[in-house]
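> Starting from these lines, generate the structure:
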Amino acid sequence: MEIGIISQSSTLEKLIKDELKPYVKQIDTEAYYAEIFLRKLGEAGMFSSANKSQRDYLLEEMYVVQETAKVCMTTAFCLWCHLAALTYVRQTKNEKLKNKMLPSLEKGEILAGTGLSNPMKYYAGLEKLYLQAKPVQGGYLISGVLPSVSNLGSDHWFGCIAGVNEDKQIMCFVPCNTEGLKMKEKVDYLGINGSATYACSFHDVFVPDEWILSENAEEYVEEIRPAFLSYQIPLGLGVTQASISSIEKVCQKQNGCNQFLTKQPEVLRTAEQQAQEKLQSLYKGESLNFREIARVRLETAYLTLEAVQASMLHNGSAGYVKDSAPSRRLREAYFFANLTPTVKHLEKVLNG
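I've put the predicted structure just below:
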């Protein structure tokens, strides 16, 4: 059983076929950002949480991420960014902000990024906090630099965390076009360059109280991180499924020589199904267990790396072409392993 197959799966399939598949090579080689696809997902109701429990909308949205990742993990990553931002707004106790932003975010009228890579590492003891906040009348002035925030554009928003002092951090939701915020696009990565990633420099950016998600960011991160992490797992599962399919398509090449490779598709398929079952079990209880989600996220990262490497070996020289699907998925998998929380970050959380 796959994550949470949605009632509009035929609509999703059509959107992927019409609005994503034709652009995959352009996304990978020319840093094209599939904004229209993301907006149309919202228009089609794929982000709606109305009359649904957290479990229901989480599983349904994770399915959308997985199906997107099968075709293009760069765009699935952008989708994860938007869903992470949605989580911030869904969970906030700032009703004014929620009432203003949530409907537009769920309909895809406004797209958003996450901005929490550095804070997640800060709370794990890996980095210092890059943004600082100074209290002023009606809000805060924020200064500092976030090196990489994805799924951004001139009319997008994103979440971020800034330190007020050693004991207090705030979490806020800011628009990209706010005064004092400078953005520089980054397209020099090994892959995932169509993810609308920017370095964000804050120069006394005024953040009014109405944009504050939480006055206690450390506590708030504890609340949002189970969903934040859950939405990442299907990124790897989608790439894994696509890699297994690519292996199965070439099993008869060169007189069936691939049968002598040690890693066969049946073994990978079994491991992927076991990961799906573990994932399902995480959402059967009343509350989400962060450590168990982290464990499945880590196992999925290793499985994805295993699957893409097997696909490269099975595809042989055809996979070694620069813009081939197997080589793209190889680069996607290495990105997934380094997406916050990274493999080493997760190893520290679980085994440190």
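> From now on I want contacts and neighbour counts done on CA atoms only, so please keep to that.
Fine.
> all strands in the stretch 101-250 of the chain, in order from the N-terminus.
Secondary structure of the stretch 101-250 of the chain by DSSP state E, counting those that start in this stretch: the strands cover 112-113, 131-136, 139-149, 157-165, 168-175, 181-185, 198-208, 212-214.
> Any idea which of the ones you listed gets closest to T270?
With C-alpha to C-alpha, the closest approach to T270 among these belongs to strand 112-113: 33.9 Å.
> and S324, how many neighbours does it have?
Using other C-alpha atoms under 10 Å, the number of residues around S324 comes to 12.
> Same question for V321.
With neighbours defined by other C-alpha under 10 Å, the count for V321 comes to 12.
> and the residue nearest to the spatial centre of the chain, what element?
Nearest to the centroid of the C-alpha atoms of the chain, with distances taken as C-alpha atoms, centre = their mean, sits W80, at 3.0 Å. Counting by DSSP states H and E, the element that carries W80 is helix 73-91.
> Name the residues of that helix that are buried.
With burial defined by 16 or more other C-alpha atoms under 10 Å, the residues of helix 73-91 counted as buried are 73-90.
> Disregarding residues adjacent in the polypeptide, which is nearest to G108?
Nearest non-adjacent residue to G108, counting by C-alpha to C-alpha, 6 or more residues apart in numbering: G42, 4.0 Å away.
> Which residues are in contact with the one you found?
Shown in contact with G42 (C-alpha atoms under 8 Å, 6 or more residues apart in numbering): 48, 105-109.
> So which of these is the closest to K128?
Taking C-alpha to C-alpha as the measure, K128 sits nearest to L105 out of the contacts of G42, at 30.3 Å.
> to compare against the first, here's another:
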Amino acid sequence: MTEMYGDARRADAPVVAGGEEDLARLRRLVADQLAALAPRIDEEGLHPQAFLRDYGRVYGFGHAVDLGYGGRPGGLKGVIAGMEACSEHCVSTGFLVWCQTSCAWYLQKSGNTPLKRRLLPALCSGQQPAGTGLSNLLKARSQLEPLRLRAVAVPGGYRIHGTLPWVSNLVAGAVFAVAAATPGGTLMALARAGAPGLTLRRAGPFCALEGTATMSCRFDDVFLADSEVIAPDEGFDDYFARMRPGLILAQMGMALGLVRGALTLIDETRSPARPANAFVEHQPEDLRERLHALRTETQAAADGLDGCAPARFDEILALRARGTRLALDAAQSALLHCGANGYLARHPAQRRVREAYFVALVTPALKHLAREIALAKSSGPLPVA
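From the prediction side, this is the model:
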């Protein structure tokens, strides 16, 4: 355990201004609880709900939320650092942190002040579990698929129809953000697991990420009140432009953490008795150099989004794509360094490879990012807002 705590303070660890003590406590919590849970989360589909509650208590899901709504200092950089600490041991848990944090981020950017006052403190503390159902929206905005939900205005709110195939962290009582097509455009609102007319069915099985409570969601005339609207169709484009960059940048925590975990596996194989490992593609020195550069640029982009000089959106897309490629390279290198043992079904290197493919496939997927980057190059830089 002492060795793990020492590793948490090594030179390539992230630093969060204003939140160093919180981050140190989180690393101790991860070492004490999550490291041992990771195999069960992966192999048994265990949802780490108790750990997530402790995460909310020790570190919180509101580093990018105003303090008046229950947030904590650290900004998006703090969000990413927390996710990295979890993903170093378990990307499933890092992804669930992103789901919870993303829902808080949507409300932070919303103009619905009563909803923010009512719900954000519980989201930030983790007392209210939350998911994000916006994969379809991100793809629709890139003209890759149509919006799958339709909203019909009725007195006091909207009736929602349609199906979302995959929404994660949908434990009992969870809330989650959805986007639906209206005659005037698009709106975003909060739905709640257990609402009348909402049917949840467990999705999968998946080759990884089984412990993420991922469900398909069928909406049959589900009522969502006006009070639950995050962003109405009027002005939605402006809201989406404010919300999307931070949503995508925060996913870097999964990639950065996975790379650190892969480097730990590689370091465990370094021995004069394994001279062939020196010839594996993507040596640890190169991976560490790329990791350090990527984290530095990610933190600068996060500071920009929190401040007045945001990075261009195409730069954020490029960062996210580089993070994915680094995760893929590091996971493959870890497996090859481990040799035949890495081919055993329950070896940690196997899980790291499967997790890396998830990082490459979660929306926006690597191919989606590549397309957006190509479009940006052909038409000039895309501003954040």
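> picking up where we left off before, which stretch among the strands of the stretch 101-250 of the first structure comes nearest F335 of the first structure?
When the strands of the stretch 101-250 of the first structure are compared (using C-alpha to C-alpha), the closest one is strand 139-149, at 13.4 Å.
> equivalent range in the second structure for that closest one?
Strand 139-149 of the first structure falls opposite residues 157-167 of the second structure when the two are matched by TM-score structural alignment.
> quick one on the thing from earlier: so how far is L76 of the second structure from the counterpart of the residue nearest to the centre of the first structure in the second structure?
When the second structure is aligned by TM-score structural alignment, the residue opposite W80 of the first structure is W98. Counting by C-alpha to C-alpha, to the nearest Å, the gap from W98 of the second structure to L76 of the second structure is 11 Å.
> Between these two, which contacts overlap?
With contacts taken as C-alpha under 8 Å, 6+ apart, the residues that reach both W98 of the second structure and L76 are A250.
> tally of neighbours for V136 of the first structure?
By the measure other C-alpha under 10 Å, the count of residues near V136 of the first structure is 11.
> can you check T2 of the second structure too?
Per other C-alpha under 10 Å, the neighbour tally for T2 of the second structure reads 8.
> What distance do you get for it to A31 of the second structure?
Computed with C-alpha to C-alpha, the distance linking T2 of the second structure and A31 of the second structure is 10 Å.
> Can you find the partner of K25 of the first structure in the second structure?
Taking TM-score structural alignment as the alignment basis, one finds that K25 of the first structure is matched in the second structure by P39.
> do L303 of the first structure as well
Superposed on the second structure with TM-score structural alignment, L303 of the first structure falls opposite L326.
> packing partners for the helix or strand that contains that match?
With secondary structure defined by DSSP H and E, L326 of the second structure is part of helix 313-338. With contacts defined as 3 or more C-alpha pairs under 8 Å, 6 or more residues apart in numbering; DSSP states H and E, the packing partners of helix 313-338 of the second structure are helix 236-250, helix 252-269, helix 284-306, helix 348-361, helix 366-379.
> Go again with 7 Å.
Helices and strands touching helix 313-338 of the second structure, as assessed by 3 or more C-alpha pairs under 7 Å, 6 or more residues apart in numbering; DSSP states H and E, comprise helix 236-250, helix 252-269, helix 348-361, helix 366-379.
> Now the counterpart of K121 of the first structure in the second structure: closest residue in space, sequence neighbours ignored.
Under the alignment by TM-score structural alignment, K121 of the first structure pairs with K139 in the second structure. Residue nearest to K139 of the second structure in three dimensions, not counting chain neighbours: E145, with 5.9 Å by C-alpha to C-alpha, 6+ apart.
> Isn't the one you found up against L137?
No: look at E145 of the second structure against L137 with C-alpha atoms under 7 Å: they stay out of range, at 8.7 Å.
> just to revisit the earlier point, the helix holding W80 of the first structure vs the second structure, average distance?
With the two structures superposed, helix 73-91 of the first structure lies on average 0.6 Å from its match in the second structure, counting by mean C-alpha distance after the TM-score superposition for the first structure.
> who's in contact with that helix?
Residues from elsewhere that reach helix 73-91 of the first structure, judged by C-alpha atoms under 7 Å, 6 or more residues apart in numbering: 34, 38, 65, 68-69, 98, 102, 105, 111-114, 150-151, 158-159, 192, 194-195, 224, 228, 231-232, 235, 239, 332.
> Next, the angle from that helix to helix 233-249.
For helix 73-91 of the first structure and helix 233-249, the angle between their directions (axes from the mean of the first three to the mean of the last three C-alpha atoms, to 10 degrees) works out to 160 degrees.
> Helix 73-91 of the first structure vs strand 168-175, what angle?
Here helix 73-91 of the first structure runs at 120 degrees with respect to strand 168-175, directions being taken by the same axes, to 10 degrees.
> before we move on, back to that, go through the strands of the stretch 101-250 of the first structure and pick out the most buried.
With neighbours taken as mean count of other C-alpha atoms under 10 Å, the strands of the stretch 101-250 of the first structure reach their highest mean count in strand 112-113, at a mean of 29.
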